[in-house]
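> everything below, folded, please.
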Amino acid sequence: MPTWVDGQRTDELAAADRGLNLGDGHFSTLRVSGGRIVAWPLHRQRLQHACGRLSMGQPDWTALQHTLDQALSHCDPAEAVIKVVITRGCQGRGYDPILDRPPTVIVSTFDYPKHYLNWQQHGVTLVTARLRLGAQPALAAMKTLGRLEQVLLRRELSQYSADDLLVLDNDGRVIEASAANLFLIRGQRLITPSLARCGVAGVMRHQLLRSAADHDWTLEVRDVARDELQHCDAAFMTNALMGAVPVIRIDDRPVPISPSISDIQRLLLC
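Below you'll find the model as predicted:
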């Protein structure tokens, strides 16, 4: 599948790029559905926000839109994936960054993970991970390039028969799945863990938090203790590619599928 670096069609990246050497950058993964990028304004907002928090220069958004249009022309219009990576570029060997220089922008295309469509219909099973997420509020909620915790989590997942992992922080709080945000349903309340210390704030999480009140949901973003999972009416997880996926089992506890999740799935494709 094709890749563009700073708008040029190429698979080559400079060996001195700080994204490669230091993980100095961030990214967003976009779903293509029906020939369009789902929730692109939220992805752009996330990228802009991360550039600001990391004191990186903003990309040329007009040029990036042109590259995305090219990428769309190479995608399966029904379902596909586009990944946008922004790095601080090449600035020498040391840690000290040169601020506000134009970043390097990498756009890649991929096939859509078809198993997500099955997950949306039938749900997934979770098992609690042994690996815990470390707290770093300065980086919390951002999708930075340093994803080694998630690499280790995926290696751990291969040891189980579950579909994904329930991930806690070092204090035992519920945070997320290995690559998705988690929501609990209790009555008309949607409860999702605070990401003030660690975890990734996905664009589907943001979209749901922004629009749920219009659909008569009461939202709670707060610390979630593990024993609360025993008392929820239903649960689901979200990310940009899967939308909303019901959780049907957490460890040894079956979890019912709420009819409301179908409404949430449709909402997240808008």
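
> drop to CA atoms for contacts and neighbour counts, all remaining ones
Noted.

> all helices of the stretch 1-150 of the chain, in order?
Taking DSSP state H, counting those that start in this stretch to define them, one finds helices in the stretch 1-150 of the chain at 18-22, 40-53, 61-73, 115-122, 148-157.

> please report how far the residue positioned nearest the centre of the chain lies from D223.
Central residue of the chain (CA atoms, centre = their mean): G202, 4.2 Å from the mean position. Distance, G202 to D223, by CA to CA, to the nearest Å: 17 Å.

> picking up where we left off before, distance-wise, check the nearest residue to the residue nearest to the centre of the chain once chain neighbours are set aside relative to R266.
Counting by CA to CA, 6 or more residues apart in numbering, the nearest residue to G202 once its immediate chain neighbours are dropped is N239, at 6.0 Å. N239 sits 14 Å away from R266, going by CA to CA.

> and the two? which has more neighbours close in?
Neighbours were counted for N239 and for R266 using other CA atoms under 10 Å; N239 has more, 22 against 11.

> just to check, that one is in contact with A201?
No - between N239 and A201 there is no contact, the gap being 9.2 Å when judged by CA atoms under 8 Å.

> I have a second one here; can you model it like the first so I can compare?
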Amino acid sequence: MRIIPSATPISSSDRAFNYGDGVFTTILVHNHKPELFLYHLSRLEHDATAIKLKIDTFALESAINQYIDTFAKTSSNAALSKYVLKVHISGGQAGRGYARSSDSEALVRLSNHPYPAHYDAMVTEGVSLICAQTRLAIQPMLAGVKHMNRLEQVLVKHEIDEAKFDDAIVCDTYDNVVEASAGNIFFYSNDRWYTPSLKGSGVNGVVRQCLIDSLLNDNQELQVGEYDLSHLHNARAVVITNALMGVMPVKQLRMPDFSVVNFEVQSCLIDALKTRLAKVKAT
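Got it, this is the predicted structure:
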């Protein structure tokens, strides 16, 4: 594994560039601290293993910490105390062809990006979703992995922009609810939280895993399974989650027949999830 300076041009032989051969994560850095860092590192290790890519997690952790420290020392802008750190791990460089060469090593690039400040208002007001027509393909070997093949998400984002909504619920080819365009889904019904299983597709987000761990460790009612849109239609509350937005309440969902379902935005249920996430971030 080799750390590449972010300013280094990407080679035309880079496997991430040619084949989407790689994994990535986006970390929220707040007051120079990478939030949910252990969850990010654990997922990167899991995802790299899933695509048969060898990485050194300890060296990666050290490189990320060094990057954050250097950025903190060289930045004079107070707004940069909250920013996004992207960790991009490519399958290396090779000639033409799908197979990695035996001497190909993972290439790591770290880059910083502005925090999407509009999330702060959306967390209070809630977001409006459509049901995307784009379906996620079923591939159990890559299910849960945040790999670099994101064309399905690109198509979903086109739908969101055209509809002028905030985000979308995305289903798989069997019409099971999977996730949002860039986040996971939890919904509350029948006195418990539910979240899709991600057995066939989708990304296992770090906030999703954090909340699952927290709820189950406290013996709270949580069910992971397969659900269609009718389950969301009857839900009391719906949230989408990711490392940048945290727990984002959904205020309404436009169904495929263009009917609109409204949900609670400010409630003790959603506040309880946010509190669970905040406790983990504080550790």
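
> corresponding residue for the residue nearest to G202 of the first structure in the second structure?
Correspondence of N239 of the first structure to the second structure, assessed by TM-score structural alignment: N242.

> pretty sure its match contacts A180?
No - in this structure N242 of the second structure lies outside contact range of A180 using CA under 8 Å: 9.8 Å.

> for Y160 of the first structure, which non-adjacent residue is closest in space?
Nearest residue to Y160 of the first structure, sequence neighbours excluded (CA to CA, 6+ apart): V127, at 7.9 Å.

> how many residues are close by the one you found?
Here the number of neighbours of V127 of the first structure (other CA under 10 Å) works out to 20.

> the one 5 residues further on too?
Close neighbours of R132 of the first structure, defined as other CA under 10 Å, add up to 19.

> any idea how far it lies from S178 of the first structure?
Taken as CA to CA, the span from R132 of the first structure to S178 of the first structure is 11 Å.

> kindly report the same for R44 of the first structure.
23 Å.

> then T29 of the first structure?
To S178 of the first structure, T29 of the first structure is 15 Å away according to CA to CA.

> what do you get for Y160 of the first structure?
The gap separating Y160 of the first structure from S178 of the first structure is 13 Å, by CA to CA.

> residue in the second structure matching L165 of the first structure?
In the second structure, L165 of the first structure lands on A168 (TM-score structural alignment).

> which secondary structure element contains that match?
Using DSSP states H and E, the element containing A168 of the second structure is strand 167-172.

> what is the helix or strand just after that strand packed up against?
Of the helices and strands lying after strand 167-172 of the second structure in sequence (DSSP H and E), the nearest is strand 177-180. Counting contacts by 3 or more CA pairs under 8 Å, 6 or more residues apart in numbering; DSSP states H and E, strand 177-180 of the second structure packs against strand 167-172, strand 184-189, strand 192-196.

> against the first structure, where does strand 177-180 of the second structure fall?
Mapping strand 177-180 of the second structure onto the first structure (TM-score structural alignment) gives residues 174-177.

> distance from the matching stretch to the second structure after superposition?
Once fitted to the second structure, stretch 174-177 of the first structure is off its aligned match by 0.7 Å on average (mean CA distance after the TM-score superposition for the first structure).

> next, count neighbours for the residue opposite L139 of the first structure in the second structure once aligned.
Counting by TM-score structural alignment, L139 of the first structure lines up with L142 in the second structure. Using other CA under 10 Å, L142 of the second structure has 18 neighbouring residues.

> L142 of the second structure touches A50, doesn't it?
Yes - counting by CA under 8 Å, A50 is a contact partner of L142 of the second structure at 7.0 Å.

> quick one: neighbours of the corresponding residue of the first structure for V203 of the second structure, just the number.
Taking TM-score structural alignment, the alignment pairs V203 of the second structure with V200 from the first structure. Neighbour count for V200 of the first structure, taken as other CA under 10 Å: 22.

> ok, and the closest non-adjacent residue to V200 of the first structure?
Closest to V200 of the first structure by CA to CA, 6+ apart is A141, at 4.0 Å.

> would you mind measuring from that neighbour to V85 of the first structure?
From A141 of the first structure to V85 of the first structure the distance is 16 Å (CA to CA).

> looking at R44 and S178 of the first structure, which one has more neighbours?
Comparing R44 of the first structure with S178 by neighbour count (other CA under 10 Å), the higher total belongs to S178, at 23 against 15.

> what's the burial count for the residue nearest to the more buried one when sequence neighbours are not counted?
Nearest non-adjacent residue to S178 of the first structure, counting by CA to CA, 6+ apart: L165, 5.6 Å away. By other CA under 10 Å, the residues close to L165 of the first structure number 25.

> ok, L165 of the first structure - contacts?
Shown in contact with L165 of the first structure (CA atoms under 8 Å, 6 or more residues apart in numbering): 126-129, 153, 157, 177-178.

> ok, now G95 of the second structure?
Neighbouring residues of G95 of the second structure by CA under 8 Å, 6+ apart: S13.

> to which residue of the first structure is it aligned?
Using TM-score structural alignment, G95 of the second structure lines up with G92 in the first structure.

> how near is the counterpart of Q45 of the first structure in the second structure to I27 of the second structure?
Using TM-score structural alignment as the criterion, Q45 of the first structure maps onto S42 of the second structure. Taking CA to CA as the measure, S42 of the second structure falls 13 Å from I27 of the second structure.

> go on, L136 of the second structure?
Applying CA to CA to L136 of the second structure and I27 of the second structure gives a distance of 24 Å.

> next, count neighbours for S104 of the second structure.
S104 of the second structure has 15 neighbours, counted by other CA under 10 Å.

> what sits against it?
91-94.

> most neighbours, which of the residues you listed?
G91 (27 neighbours).

> ok, and the closest non-adjacent residue to I106 of the first structure?
V5 (4.6 Å).

> lovely, talk soon.
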